[in-house]
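> Here's my sequence, what's the structure:
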Amino acid sequence: MRTVQIPAIAPRRTSEPEPDLTSMYVIHRAMLTDLRRLIKVLGGPARLRGSRDRAVRRYAGSILTEVHHHHANEDDLLWPIIARTAGHAVDLAPYTDDHEALAPVLDRCTTALGGDQRALGQALAALLDLLDDHIAEEESALLPIVARYVPYDAYVWAERQIARRASFGQLMFTAPWLVRHATAEEAARLLAGAGAPLRVLVALSRRGYARREREAFGAEGRA
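Okay, here's the model as predicted:
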């Protein structure tokens, strides 16, 4: 990922609009939901074979990429913005420590993509345990501080930087994946703030994502 220069940012004034954190809540939900779905299908009584096995591993690889990029973007973009606007109100060290603890677990999951199915399921379960606690703490303690101190425009800037850091191939998964896990109201907000190019990308990639989801989880695998 390329390095991004963080601009000077003043704390949000109470008269200014709060940042729209919809994308944060949706990506949290999407990561946890799909990890649970993957663990369930990998832990089933019958071994996955052939194209189903390949589809599940490919989908798992995409989710691991999403988890990695999400936390790298927090470290590189969101945490510095929070430090500049709300440094006096929050200690980011526990969240950074969580990210450091996630790194070796992500590495084990990536290695397990090429190995035994049960071992992959167990590695993903360990990742889910860490993410469950980390996300719960973020949403209960940190995101309210973001809403209070980070200006709306600064958060929009961070979201645009995140989109620019992603490859086209990653966006072809990420864009429809987020819409898939959003409520109708959340999806409308995400698309309204995405800009025309990303809205076109969602339209172009939805069918391909739906096929990948079907191949991995089957008709019964919808969350």
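> From now on I want contacts and neighbour counts done on CA atoms only, so please keep to that.
OK.
> residues contacting residue 75?
Residue 75 makes contacts with residue 96, as judged by C-alpha atoms under 8 Å, 6 or more residues apart in numbering.
> Now do the SS call for it.
helix (DSSP: H, G, I helix; E, B strand; the rest coil).
> Where do the helices of this protein begin and end?
Taking DSSP state H as the test, the helices found in the chain are 22-42, 50-73, 79-86, 93-112, 117-137, 143-149, 152-165, 168-181, 184-194, 196-217.
> Could I get these in a markdown table, plus columns for distance to residue 14 and mean neighbour count?
A markdown table is the format used below for those (distance: least, C-alpha to C-alpha, whole Å; neighbours: other C-alpha atoms under 10 Å):
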| stretch | distance to residue 14 | mean neighbour count |
| --- | --- | --- |
| helix 22-42 | 20 | 18 |
| helix 50-73 | 26 | 17 |
| helix 79-86 | 13 | 20 |
| helix 93-112 | 26 | 15 |
| helix 117-137 | 24 | 18 |
| helix 143-149 | 8 | 19 |
| helix 152-165 | 11 | 17 |
| helix 168-181 | 30 | 19 |
| helix 184-194 | 22 | 15 |
| helix 196-217 | 30 | 16 |
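> Next, the second sequence, to be compared with the first:
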Amino acid sequence: MSTPTLARPTGKTVKTAIGAAAEMKTIHSAFRRELRLAPALLRSVEHGDRLRAGIVATHLDVLDRFLHHHHTIEDDLLWPKLLERVPVEIAPVVELMEAQHETVADLLTRTVEQRAAWRQDADAERAEHLAAVYTRLHDALVEHLDAEEEHVMPLVEQCITKKEWTKIGKAAQRGTPVKDAPRMLGMLAYDGDPDVMREMLGAVPAPMRSTVLKVGRRAYAKHANRVYGTPTP
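Here you go, the predicted structure:
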């Protein structure tokens, strides 16, 4: 089979010194970490402790909404452009990404339904069932994220313009409630590369980026301490 030729768009692409791939890995790292910790977090709640269940359920609700929004943006703004611009030989990779999104979406539907019931009674058996769903969600998502980073992000850096990537980033920001924004930023910055984080804050004046990151890190540390019992989960 011949090596496919990418349909390059008009304008500069996002293959910069840092690049879209590094930004996406930062977002993915947060999802991997938080979902890996979710099952044990659920099992740590004592049977009948509705106050603690409410804290954990709220954390998982924010995480689930963040993941759903992230995938919705890709479905609406990223995959269609890639399918237009990559040749037939590569299109099935994008189609695989969409199929994996559907699997994750189905599991998210289950977490929402089961979490609502568990929040009400903090039943240990419900928690165990919900933890099992989060384990499946984590495994399915990691498989998807690994494939996306390996096969899709190189295409993004060659086929998506800087303007289009900025539009995707702004859509992500608009979908984040103001009250959640600092802790979500801190969640990304927790183990994110500082240079990548500053690049992701491109809309913020350069002198203010370090301050914004500090605020985000403090917000996440406070949130993590409430949820995990430590600012460094």
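> tm score of chain vs chain?
With the length set by TM-score structural alignment, normalised by the length of structure 1, the two chains reach a TM-score of 0.80; 212 aligned residues with a C-alpha RMSD of 2.9 Å.
> returning to that earlier point: of the helices of structure 1, which is nearest residue 10 of structure 1?
Closest approach to residue 10 of structure 1 among those is made by helix 79-86 (5.8 Å; C-alpha to C-alpha).
> Of the helices of structure 1, give the one that comes closest to residue 13 of structure 1.
Shortest distance between residue 13 of structure 1 and these, using C-alpha to C-alpha, is found for helix 143-149: 7.6 Å.
> mind putting the helices of structure 1 in TSV, distance to residue 12 of structure 1 included?
As requested, the helices of structure 1 are exported to TSV (distance: least, C-alpha to C-alpha, whole Å):
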stretch	distance to residue 12 of structure 1
helix 22-42	18
helix 50-73	21
helix 79-86	7
helix 93-112	22
helix 117-137	22
helix 143-149	5
helix 152-165	8
helix 168-181	27
helix 184-194	20
helix 196-217	27
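> how about those, which one is nearest residue 223 of structure 1?
Using C-alpha to C-alpha, the helices of structure 1 put helix 22-42 closest to residue 223 of structure 1, at 7.1 Å.
> Show me what residue 156 of structure 1 aligns to in structure 2.
Alignment note (TM-score structural alignment): residue 156 of structure 1 maps to residue 166 of structure 2.
> Could you measure from that match over to residue 191 of structure 2?
23 Å (C-alpha to C-alpha, to the nearest Å).
> Tell me which residue is most central in structure 1.
For structure 1, the residue nearest the mean C-alpha position is residue 27 (4.1 Å; C-alpha atoms, centre = their mean).
> quick one: contacts for the nearest residue to that one once chain neighbours are set aside?
In this structure, residue 27 of structure 1 finds its nearest non-sequential neighbour in residue 178, 6.3 Å apart by C-alpha to C-alpha, 6 or more residues apart in numbering. By C-alpha under 8 Å, 6+ apart, the residues touching residue 178 of structure 1 are 23, 26-27, 30.
> I'd like to know how far the match of residue 156 of structure 1 sits from residue 55 of structure 2.
Applying C-alpha to C-alpha, the value for residue 166 of structure 2 to residue 55 of structure 2 is 34 Å.
> Residue 15 of structure 2 now?
40 Å.
> Ok, residue 112 of structure 2 next?
Per C-alpha to C-alpha, residue 112 of structure 2 is found 15 Å from residue 55 of structure 2.
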